[in-house]
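1. next come a sequence and a model predicted from it.
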Amino acid sequence: MSTNDPFARLPEAATFTVTSATVADGEAWSAEQFSSGVPGGKDVSPHLSWSGAPEGTRSYAVTVYDPDAPTGSGFWHWAVADIPATVTELPEGAGDDTGSGLPEGAFQVPNDARVARFIGAAPPAGHGVHRYFVVVHALDVESIGVPAETTPAFLGFTMAGHILGRAVLIATAEIPA
């Protein structure tokens, strides 16, 4: 497994708590959170609930990133921007094709498969355990100001100067050879 730390070169940020009824921190995704291209996979985004965000939080963004993907740049599975500060939970399946479970004003940006939705885990068979950093970013702006067709990497770049805190849950996935 790679030791890539996606936050190693980013500014420090306060921590707060994210939990999930779908997956526990450090545990494996269930079949529903695997890609539909994997037997049994359904591309269902996880339930997320967060608390303890820093004072001054005006919105949130949620990202799901696999730094262990064999790409040289990891793989972005999901990115949601402009979640209102009054929202502290997303239901399982919120990241479907229409974002039906997202609050008003929030939107999904295209992931690395270039679809604006959650795409599940699909590590190459025999590649070992992959980590999926599920992160809720507390931001100091109501809107991050990126277009809906932006990339998760550009969303991250734009957020860098606005992050007050991060809540991180790490899920895992592995497909045997």
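-> Yep, it's here.
2. please make it C-alpha for all contacts and neighbour counts, starting now.
-> OK.
3. residue ranges for the helices of this protein, please.
-> Under the criterion DSSP state H, helices of the chain are mapped to 152-159.
4. Ser49 is in contact with Phe16, correct?
-> No: at 11.1 Å, Phe16 and Ser49 do not qualify as touching, with contact defined as Cα atoms under 8 Å.
5. contacts for stretch 32-44?
-> Residues outside stretch 32-44 that contact it (Cα atoms under 8 Å, 6 or more residues apart in numbering): 31, 45-46, 92-96, 118-122.
6. I'd like the residues you listed laid out as a markdown table, including distance to Pro84 and neighbour count.
-> What follows is these, written out as a markdown table (distance: Cα to Cα, whole Å; neighbours: other Cα atoms under 10 Å):
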| residue | distance to Pro84 | neighbour count |
| --- | --- | --- |
| Ala31 | 30 | 18 |
| Ser45 | 19 | 24 |
| Pro46 | 19 | 24 |
| Glu92 | 18 | 18 |
| Gly93 | 18 | 21 |
| Ala94 | 15 | 20 |
| Gly95 | 16 | 26 |
| Asp96 | 19 | 18 |
| Phe118 | 19 | 30 |
| Ile119 | 23 | 29 |
| Gly120 | 25 | 26 |
| Ala121 | 27 | 31 |
| Ala122 | 30 | 18 |
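7. second structure follows, compare the two:
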Amino acid sequence: MAFTLTSPAFSNGAVMPQAQVYSGMGQTGKNLSPPLQWEGAPAGTKSFVVTLYDPDAPTGSGWWHWVVANIPADVTSLPEGAGSGKGGLPQGALEVRTDFGVPGYGGAAPPPGHVHRYVFTVTALDVPKLEVTADSSPALAGFMAHHHRLASAQLTVLYGSGAKSP
């Protein structure tokens, strides 16, 4: 079975729903982290990391919107709002700082005029936890996850002026 990531809120290539769009910076969304589900993790998986990254942000290095580390291996989903303070993060899971400067989910908020890709990734790891804190950078969490990666699955949605679902 292939390792896959899905959401009941949207499909791969679709436009991000307003519920998942940032509330601020000119955006009028609800800033709710989406419900996510994954299956087919490889044998030996001891934990997961879930991230949301915008490779099209005009920063030279993209923009990290969400990083959740230390998700136990027996967890295969996150409910809507889990990263938005609504509850539902599994015991032991840890959100690290995003490029908004604080831990937690930060939805789409691109500058006007451009469509951006928002890439949700779940990564299966060979360790039960990463040595990160809530103040760790997304780059550090990504670096550590890369070195313990067994497999990853992605789901990409679009948001911005002119974004259209397939």
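-> On my side now, so go ahead. These figures come from a predicted structure and were not determined experimentally.
8. TM-score them against each other, please.
-> Overlay of the two chains. TM-score (TM-score structural alignment, normalised by the length of structure 2): 0.92; 160 aligned residues with a Cα RMSD of 1.2 Å.
9. still on that earlier bit, among the contacts of stretch 32-44 of structure 1, name the ones in strands.
-> Using DSSP state E, no member of the contacts of stretch 32-44 of structure 1 falls within strands.
10. just give the nearest non-adjacent residue to the alignment partner in structure 2 of Tyr65 of structure 1, would you?
-> Under the alignment (TM-score structural alignment), Tyr65 of structure 1 pairs with Tyr53 of structure 2. Spatial nearest neighbour of Tyr53 of structure 2, excluding adjacent residues (Cα to Cα, 6 or more residues apart in numbering): Trp64 at 4.6 Å.
11. looking at structure 1, name the residue matched to that neighbour.
-> So, by TM-score structural alignment, Trp64 of structure 2 is matched to Trp76.
12. does its match really touch Asp66, like I thought?
-> Yes: if you go by Cα under 8 Å, Trp76 of structure 1 and Asp66 touch, sitting 6.4 Å apart.
13. thinking again about what came up before, what's the closest of the contacts of stretch 32-44 of structure 1 to Val136 of structure 1?
-> Closest approach to Val136 of structure 1 among these (Cα to Cα): Pro46, at 12.5 Å.
14. map the closest one across to structure 2 for me.
-> Per TM-score structural alignment, Pro46 of structure 1 is aligned with Pro34.
15. about what we covered before: OK, contacts around the residue nearest to Tyr53 of structure 2?
-> Thr51, Leu52, Tyr53, Asp54, Thr98, Asp99, Pro138.
16. reformat those as JSON lines; add distance to Val132 of structure 2.
-> Conversion of these to JSON lines gives the following (distance: Cα to Cα, whole Å):
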{"residue": "Thr51", "distance to Val132 of structure 2": "14"}
{"residue": "Leu52", "distance to Val132 of structure 2": "17"}
{"residue": "Tyr53", "distance to Val132 of structure 2": "18"}
{"residue": "Asp54", "distance to Val132 of structure 2": "22"}
{"residue": "Thr98", "distance to Val132 of structure 2": "13"}
{"residue": "Asp99", "distance to Val132 of structure 2": "16"}
{"residue": "Pro138", "distance to Val132 of structure 2": "10"}
